[in-house]
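**Student:** test case, fold it:
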Amino acid sequence: MNNWVEACAAGDIEQEDLVRFDHGGRTFAIYRSPDDDYFATDGLCTHEQVHLEDGLVMDDIIECPMHNGRFNYKTGEALRSPACVNLKTYPVRVEGGMVLINLG
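**Tutor:** Sure thing, here's the model as predicted:
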C-alpha cells in the first residue's frame, strides 16, 4: 500500500533544524541532520502535547520548548524527563528534491 506523502521541499529545512508538517488532522516534525539525512517523528511532545516545531535541535536531539524534555529524533527515544514516552518515528525518503514520509 502506498502511504508516502510529500511533506516539504528538502531545501525548506536547514541543517540541525526541523519543520512542522500537518496532514490528516495530525502533526509531524521533519528533521534534517548535520549529515543532510532526513527524519520524521510525531510533531507533539509526548509529555504535554506541545508542538516541537519551536524546539531546539542539537545533533540528533530535539528538545521540547516547554519543559526541556529531550528525544532522539532518529529513534524517537525519550532521553530526558519530563518526557518518558518515546516519539513515534516514520520512514523518510527524498525524491526530486521533495521530502516524503510514510504514514503507514
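**Student:** use CA for all of it now, contacts and neighbours both
**Tutor:** Will do.
**Student:** for L52, give its distance to G96.
**Tutor:** 27 Å (Cα to Cα, to the nearest Å).
**Student:** neighbour count for the two, which is higher?
**Tutor:** L52 (25 against 7; other Cα atoms under 10 Å).
**Student:** now show me the structure for the sequence below, then we'll compare the two:
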Amino acid sequence: MAFQRAAAVADFRDGAALSVTLDGVDVALAREAGEYYAIKDECSHAMVALSEGDVENCAIECWAHGATFDLRTGEPNCPPATEPVATFPVQVDGDDVLVDVTRTLNGVTP
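**Tutor:** Have a look, this model is predicted:
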C-alpha cells in the first residue's frame, strides 16, 4: 500500500469536506462521527467537485444537483446520480490523515 499524508486531523470540520490532490487524483476528505473517509472528488452525474458539498449522515452531497454519495461505499443514495464514485483507504497516524489512492475500497476506477 502507498499511503501518503493527505491532511492534518486539525484541518477537518464537521459537516464539510476537504479537497486534496494525491498522485494526480482529486480526493474529497471528510470526517463523520470520528471516522475519516476519502472519496473521489467528482460527482458521477455532473462531474463537479463533491468537496464543495455538505457532509451529513455519512454522505456527501453534490452541490450542483443534490445527489448524495455514501462516504463508505461511494454508492449514490439518490438521483440524479446512478453510478458510484471511488472510495479510498484511510488511516490516521498521530495527527496526520493518510490516504492510499493506488487502490479503491469499492473497485470503482478513480
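**Student:** where does the TM-score land?
**Tutor:** The TM-score (TM-score structural alignment, normalised by the length of the first structure) is 0.91; 102 aligned residues with a Cα RMSD of 1.1 Å.
**Student:** P65 of the first structure matches what in the second structure?
**Tutor:** Under the alignment (TM-score structural alignment), P65 of the first structure pairs with W63 of the second structure.
**Student:** and its match, how far from C43 of the second structure?
**Tutor:** 9 Å.
**Student:** wait, a helix at V5 of the first structure?
**Tutor:** No - counting by DSSP: H, G, I helix; E, B strand; the rest coil, one finds V5 of the first structure to be strand, located in no helix.
**Student:** got the contact list for it?
**Tutor:** 100-103 (Cα atoms under 8 Å, 6 or more residues apart in numbering).
**Student:** any idea what the residue nearest to the spatial centre of the first structure is structurally, helix, strand or coil?
**Tutor:** Closest to where the C-alpha atoms of the first structure average out (Cα atoms, centre = their mean) is A29, at 3.1 Å. Assigned with three-state DSSP, A29 of the first structure falls in the strand class.
**Student:** thought it was touching R20?
**Tutor:** Yes - taking contacts as Cα atoms under 8 Å, A29 of the first structure lies within contact range of R20: 4.8 Å.
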